[in-house]
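Build the 3D model from these lines:
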Amino acid sequence: MTEHRHRLREFEALRALVTTGTTIGSARRLGISQSAVSRSLAQLEARVGRALFVRSSGRIEPTAEALRLNERLDPIFETLAEIEGADWAAPEDEPLRLIVPPTLAHHFIISRVARFLKQHPNRRVQLEIQSTDVLVAGIVDLRYDLGITSGMIERTGVRLLPWRRSQIVCAMPVGHPFEAKTMIEPQDLDGVEMVEFLRRLGTRANTEKLFARAGITPKTIAETATNMAALELVREGLGVTLINPFPLLTSDFPGVSVRPFNAPIHYQTSFVLPANRPVSEAARQFMRFVKLFTPNDRFSEPV
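A predicted model of the protein is given here:
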């Protein structure tokens, strides 16, 4: 081993301290003494030539350099954990705090959570079902480890990992005249009865820009905040709607027909993580599981 090769124990001490915030907690997690943790960190700081932690209010806070180094170590320790069949970074009984909006929760994620827990009986999940606004605030405040949403997010403090991409479609009740078309054009919607989304949502802003450019004015019958409510209103015959097809329309939705809509409006379903905190092993494990057990469909594709 060369003199300048970073030792695994030093990296373990770094990750433990980033996670726990104290040398006592790090020592317990690694099963070594506090002095051994401090010694490993001092050696690592000497090797990289910069301070990696600062003391603040009784805790030891990682610097930006420490967080970047820790993130680069993720693949190494993920591989080691898979090889050893153990979760080194967190106790098995530490729950994954997951937050998901209603549509994704009830029509996609809940079944994946159930399957995940059956395959990983030592894991626990705390599942919160809230709007995307609440999801983002909770991730920023570190009340949740992982979020999943198709919402259009522009907010500091969170990191998005897109994993599914879909394009807007036009949904209509069975028997609607649009069923005769293979593709719905924006001009087709002029004067047509529509179920639209509330103006505070990103989807509504995008469709209104599209209508303005095309010089058309649909007839808004109802407005709602969720994809499920929009489709239920369409099924009741209140008009058509423009909607993200993933995941609600990836399988048959009785009483509703779907046609492609010719517009450059796309959606990304993303994992949402805190911007400056290490990703827990449970969160990484669940993200891998969701990607693996998302079947192919006609409306979405992996990113």
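
Going by C-alpha atoms from here, please, whenever you check contacts or count neighbours.
Fine.

T241 touches V234, doesn't it?
Yes. Between T241 and V234 there is a contact under C-alpha atoms under 8 Å: 7.0 Å.

Mutual contacts of the two, please.
Common neighbours of T241 and V234, using C-alpha atoms under 8 Å, 6 or more residues apart in numbering, are A171, M172, V195.

Second chain to compare with the first, below:
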Amino acid sequence: MCIFPNGHHLERFSEITPRLIADERIIHTRRDSDFFKSLEDAFLDEDCSLISLVETRQFTAACEIVSNGLGIAIVSELDAMQFVHRNIQIRPFSPAISHRLSLVRPTFKQPSAITLEFIDAFAATLAPFEMRVAPSQ
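Predicted coordinates:
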């Protein structure tokens, strides 16, 4: 998702593309992340350069910066929705960029029943944010 402060000129668009924000300074994830590489590729595919404002380790930090009126960001929908009532607008970014979440647990021992229940419950809360892939034609 693309997020930006209320009152930003991007409000008039229903979807944000790299070309629309080619002149914007972007708050983004670390350059060594898969998400950033996909974002940068999206800009390159449209012959645009991504202009960096701030590099963050977490989407939450990017959302916080944008909610204070300082720039725009491309973040996960999960994180963007946590800031929907905090002075930001949210628009789909095209092309869609996937973001993976991982749970880390020891591999040398069997997880407890409560751990397995937590993993199932956590996965269920993420279901609304899963990317849907169109079936092949």
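
After superposition, what's the TM-score, could you say?
Here the TM-score for the pair of chains, by TM-score structural alignment, normalised by the length of the second structure, is 0.79; 132 aligned residues with a C-alpha RMSD of 2.6 Å.

among the shared contacts of T241 and V234 of the first structure, who's most crowded?
Using other C-alpha atoms under 10 Å as the neighbour test, those are led by A171, with 30 neighbours.

what do we get in the second structure for that one?
Counting by TM-score structural alignment, A171 of the first structure lines up with I3 in the second structure.

so who does the closest residue to its match other than its chain neighbours touch?
Nearest residue to I3 of the second structure, sequence neighbours excluded (C-alpha to C-alpha, 6 or more residues apart in numbering): I90, at 4.7 Å. Residues in contact with I90 of the second structure (C-alpha under 8 Å, 6+ apart) are M1, C2, I3, F4, A80, V84.

So which of the residues you listed sit within strands?
C2, I3, F4 (DSSP state E).

and those residues as TSV, adding distance to A42 of the second structure?
Supplementary listing: these in TSV, determined by distance: C-alpha to C-alpha, whole Å:
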residue	distance to A42 of the second structure
C2	13
I3	17
F4	19
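
Relative to the second structure, which residues correspond to the longest helix along the first structure?
As assigned by DSSP state H, the longest helix anywhere in the first structure is helix 64-84. Per TM-score structural alignment, helix 64-84 of the first structure has no counterpart in the second structure.

Just say helix, strand or coil for the aligned residue in the second structure for P278 of the first structure.
Aligned by TM-score structural alignment, P278 of the first structure pairs with Q110 of the second structure. Following DSSP: H, G, I helix; E, B strand; the rest coil, Q110 of the second structure is assigned to coil.

ok, Q110 of the second structure - how many residues close by?
Q110 of the second structure: 10 neighbours (other C-alpha under 10 Å).

So which residues of the second structure form strands?
Under DSSP E, the second structure gives strands at 2-5, 25-29, 51-56, 72-74, 88-91.

and of these, who's closest to R19 of the second structure?
strand 51-56 (11.9 Å; C-alpha to C-alpha).

which other residues reach the closest one?
A22, D23, E24, R25, I26, I27, H28, T29, R30, R31, A62, G71.

Now do the buried residues in that strand.
Residues I51, V54 are the ones in strand 51-56 of the second structure that count as buried (16 or more other C-alpha atoms under 10 Å).

Where does that strand end up in the first structure?
Under TM-score structural alignment, the match for strand 51-56 of the second structure is residues 219-224.

The matching stretch against the second structure, how far on average?
Compared with the second structure after the fit, stretch 219-224 of the first structure shows a mean deviation of 2.0 Å (mean C-alpha distance after the TM-score superposition for the first structure).

circling back to that earlier point, what range in the second structure matches the helix or strand just after the longest helix of the first structure?
Counting by DSSP states H and E, the next helix or strand C-terminal to helix 64-84 of the first structure is strand 96-100. Residues of the second structure matching strand 96-100 of the first structure are absent, with TM-score structural alignment as the criterion.

circling back to that earlier point, out of the contacts of I90 of the second structure, which are shared with the first structure?
For those, the contacts that are reproduced in the first structure, applying both residues aligned by TM-score structural alignment, their matches' C-alpha atoms under 8 Å, are M1, C2, I3, F4.

Go through those and say which is closest to A96 of the second structure.
Once C-alpha to C-alpha is applied, the member of these that ends up nearest A96 of the second structure is M1, at 7.9 Å.

Contacts only, for that closest one.
I74, V75, S76, E77, A80, I90, R91, P92, F93, A96.

let's see it at 6 Å
Listed by C-alpha atoms under 6 Å, 6 or more residues apart in numbering, the contact partners of M1 of the second structure are I74, V75, S76, E77, R91, P92, F93.

How much space separates Q119 of the first structure from F286 of the first structure?
Distance of Q119 of the first structure to F286 of the first structure, given as C-alpha to C-alpha, to the nearest Å: 11 Å.

Pick out whichever of the two has more residues nearby.
A count of neighbours by other C-alpha under 10 Å puts F286 above the other of Q119 of the first structure and F286, at 20 against 11.

follow-up on the earlier one: where's the match of P278 of the first structure relative to F36 of the second structure, distance?
On the measure of C-alpha to C-alpha, Q110 of the second structure and F36 of the second structure end up 34 Å apart.

before we move on, the earlier item: please convert the shared contacts of T241 and V234 of the first structure to JSON lines, extending it with distance to E223 of the first structure.
Conversion of these to JSON lines gives the following (distance: C-alpha to C-alpha, whole Å):
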{"residue": "A171", "distance to E223 of the first structure": "15"}
{"residue": "M172", "distance to E223 of the first structure": "15"}
{"residue": "V195", "distance to E223 of the first structure": "6"}
